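Enquirer: What would the 3D arrangement of this be:
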Amino acid sequence: MTLRHEIVGNATQLVVVTLRPGQTVYCEAGTFRFKTTNVTMETRLSAPSGGGAAPGRPKGAAAAGIGGLPRPALGTAVQTGRRAPADESPAFQYLTAQDGEGTAGFAGVLPGELRALELDGTRAWCAQRNAVVAAESTVGFALLDLRGGRTGTAGGEGVALGRLTGRGTVIIAGAGTFVDLNPAGLGGRVEVGAGSLVAFEESVGYGVRRAGGPDRPSLMHAVSGGEGVALATLEGDGSVLLQSTTVQGLATALNRTQGGDRQGPASGFSPTPAG
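Expert: Okay, here's the model as predicted:
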């Protein structure tokens, strides 16, 4: 049964869910906002396993990687449901309604939109860990070990990817505004800034590469601090959700607003402290 919910707000949205007696949702502590007193909260250190078997690989997808990209280690991690190392496992809050219906509210960690994904058990989704706001306990969530080891969970620009499986409702968040696309309608393959990627169906192939690195000196290379840009390649037929604002971009803007970029060429001056 679909989770009863209402998404409210405009530029910054919040979701209010109505829980049936005994129904449970989970979230990370940073997304919880409020609950009625008849909703209990329990903290668990293990990732949600969901209430059903993980769906198989989408029909027609190659076994070499997600959706067919030739990345053997990545494909193995997804096929086996392998989790990230124990010290990267997040703590989740489980909220359960007792003695009648209960209400709880959740929001994303950054200002932006919310979207409800309805999983039917036939196809998994991959999403940024920080994009998952709340989900029914029947939905499994596991951080992906993409290449093995601690750094393997990063999907670019420090983005940790998780796999959502099972049946039920998942509420995800995007900073700024959501952008929907399907690589199949854009020539079959598209490259996006890795920090802009929120979620994608597992039928879509995925890989990350860095462009404009130290081996290619340029003005953009100097501006980016010599690190280049992490590009995510998305290939195949399936839904992809992007966000119009990135964590890195927002952090840079806040740093400049607070005077962190006073020495940069764009500022042109250094304010004299008052007094």
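
Enquirer: from here on, contacts and neighbour counts on C-alpha atoms
Expert: Fine.

Enquirer: got the end-to-end distance for stretch 258-275?
Expert: Stretch 258-275 stretches 19 Å from its first residue to its last (Cα to Cα, to the nearest Å).

Enquirer: Over to stretch 115-132?
Expert: One end of stretch 115-132 sits 10 Å from the other (Cα to Cα).

Enquirer: which other residues reach that stretch?
Expert: Under the criterion Cα atoms under 8 Å, 6 or more residues apart in numbering, residues 2, 27, 54-58, 108-109, 139, 143, 159-174, 197-203 lie in contact with stretch 115-132.

Enquirer: Buried ones from these, can you make that a PyMOL selection?
Expert: Those of the contacts of stretch 115-132 that count as buried under 16 or more other Cα atoms under 10 Å are selected in PyMOL with:
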select buried, resi 27+54+55+57+58+108+109+139+143+159+160+161+162+163+164+165+166+167+168+169+170+171+172+173+174+197+198+199+200+201+202+203
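
Enquirer: List the ones among the contacts of stretch 115-132 that fall in strands.
Expert: Cross-referencing these against strands under DSSP state E gives 27, 139, 143, 161-174, 197-201.

Enquirer: Wait, L19 touches D99, no?
Expert: No: with contacts defined as Cα atoms under 8 Å, L19 does not count as touching D99, sitting 10.9 Å away.

Enquirer: how much space between the most centrally placed residue in the chain and P72?
Expert: Most central residue of the chain, judged by C-alpha distance to the mean C-alpha position with Cα atoms, centre = their mean, is Q128 at 1.8 Å. For Q128, the distance to P72 under the criterion Cα to Cα works out to 21 Å.

Enquirer: which residues does S196 contact?
Expert: Neighbouring residues of S196 by Cα under 8 Å, 6+ apart: L242, Q243, S244, T245, T246.

Enquirer: Another sequence for comparison is provided below:
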Amino acid sequence: MTLDVQLVGTTTQMAIVNLKPNQVVYGEAGKFLFSSGDVEIETKLSAPTDPNQNTAAGGGGGFGGLLRGAAAAGKRMLAGESFAFQHFRTRGGDGLLGLAGVLPGEMRHLELDGTRTWFAEKDAFVAAEAGVHFDIAFSGLGQGLMGGEGFILEKFTGRGSLLVAGAGDFIDLNPADYGGTIRVDTGCIVAWDDRISYGVETVGRLNRQGIMNAVFGGEGLTLATLRGNGRVILQSVTVEGLAKALVKNATKPDQQGMGALGGLFSGSRD
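Expert: Down below sits the predicted model:
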């Protein structure tokens, strides 16, 4: 049974899920907004494995299941994700569930059919059906250090609906439509499917112009490269850029080095 999802809003979207009896959705802690009274919410260390059963991932309960759940949770903690998942289901009639990302931005509802694997930057995951398996993938330490965004990715396989979110507006691209390769600021990537190869390349040289681009151009010396014939989702706002803008605009003029001049031109005083 296909998950009934409606994305509402413009650049601050939320997902409204109409849960059917025995459908199970799990999400990262902190992405839940609201629900109707008949939706049951449970917190567990692992994702459910079967849409028709409320069992932990890895099969089986008891101490062994607890250890497997703790191991998976520790892996997520290494990636900076929440320690536990929230599980949502309704045993009666249809239930209403609201979910969203943590930053103002768009969302995407992706349908996995079992033939494609999706990768996403950490923090992109919002929620998924029980048939979608959440895991952590590593892009390589050297590549991660070059990219400046870390080397830990979210990995999704299986069947069912997947909800991801990011900052700002989204655009969907296929590198094959642009010669097979697109270069992107590493902070602009939200998700891509397994037909795309992800890498990091050095831009320019360590000469005067290269240093000017890195220091004053704001792009650094590396960009992400996405190659292949598949789907890529990009966002218009980087988390780093958003954080810098918030800090800059939250700082008082005299704290930005204006000192007495800030007071002189800020307005007259009696």
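
Enquirer: that older thread, using CSV, lay out the contacts of S196 of structure 1 together with neighbour count and distance to E191 of structure 1.
Expert: Putting the contacts of S196 of structure 1 into CSV (neighbours: other Cα atoms under 10 Å; distance: Cα to Cα, whole Å) gives the following:
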residue, neighbour count, distance to E191 of structure 1
L242, 23, 12
Q243, 21, 14
S244, 14, 15
T245, 18, 16
T246, 21, 16
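
Enquirer: So which of those is the closest to A154 of structure 1?
Expert: If you rank the contacts of S196 of structure 1 by distance to A154 of structure 1 using Cα to Cα, T246 comes first, at 15.2 Å.

Enquirer: Aligned counterpart of that closest one in structure 2, please.
Expert: Following TM-score structural alignment, the counterpart assigned to T246 of structure 1 within structure 2 is T238.

Enquirer: Not counting sequence-adjacent ones, nearest residue to that match?
Expert: Of all residues beyond its chain neighbours, the one nearest T238 of structure 2 is G187 (5.0 Å), with distances taken as Cα to Cα, 6 or more residues apart in numbering.

Enquirer: quick one: secondary structure of the counterpart of that neighbour in structure 1?
Expert: When structure 1 is aligned by TM-score structural alignment, G187 of structure 2 is paired with G195. For G195 of structure 1, the secondary-structure state derived from DSSP: H, G, I helix; E, B strand; the rest coil is helix.

Enquirer: Quick one: residues contacting G195 of structure 1.
Expert: Neighbouring residues of G195 of structure 1 by Cα under 8 Å, 6+ apart: G156, E157, V159, A230, T246, V247, Q248.

Enquirer: ok, now V102 of structure 2?
Expert: Contacts were defined as Cα under 8 Å, 6+ apart; by that measure V102 of structure 2 touches G30, K31.

Enquirer: Return the residue of structure 1 aligned against it.
Expert: So V102 of structure 2 corresponds to V109, using TM-score structural alignment.

Enquirer: What separation is there between that match and P214 of structure 1?
Expert: In this structure, V109 of structure 1 and P214 of structure 1 are separated by 33 Å, where distance is defined by Cα to Cα.

Enquirer: where along the stretch 151-275 of structure 1 do the helices fall?
Expert: Ranges of helices in the stretch 151-275 of structure 1, per DSSP state H, counting those that start in this stretch, are 219-223, 247-257.

Enquirer: mind putting these in TSV, distance to G187 of structure 1 included?
Expert: Listed next are those as TSV, based on distance: least, Cα to Cα, whole Å:
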stretch	distance to G187 of structure 1
helix 219-223	27
helix 247-257	28
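
Enquirer: With L45 of structure 1 as the reference, name the closest of those.
Expert: Within these, the stretch nearest L45 of structure 1 is helix 247-257; the backing value is 25.3 Å (Cα to Cα).

Enquirer: how deep is the counterpart of E149 of structure 2 in structure 1 tucked in, by neighbour count?
Expert: Per TM-score structural alignment, the equivalent position to E149 of structure 2 in structure 1 is E157. The number of residues packed around E157 of structure 1, counting by other Cα atoms under 10 Å, is 17.

Enquirer: do you know how far the residue lying closest to E157 of structure 1 once chain neighbours are set aside is from G50 of structure 1?
Expert: Leaving aside its sequence neighbours, E157 of structure 1 sits nearest to G195 (Cα to Cα, 6+ apart; 5.9 Å). When distance is defined by Cα to Cα, G195 of structure 1 is 27 Å away from G50 of structure 1.

Enquirer: what do you get for P90 of structure 1?
Expert: Applying Cα to Cα to P90 of structure 1 and G50 of structure 1 gives a distance of 16 Å.

Enquirer: Which one's more surrounded, those two?
Expert: Neighbours were counted for P90 of structure 1 and for G50 using other Cα under 10 Å; G50 has more, 20 against 16.
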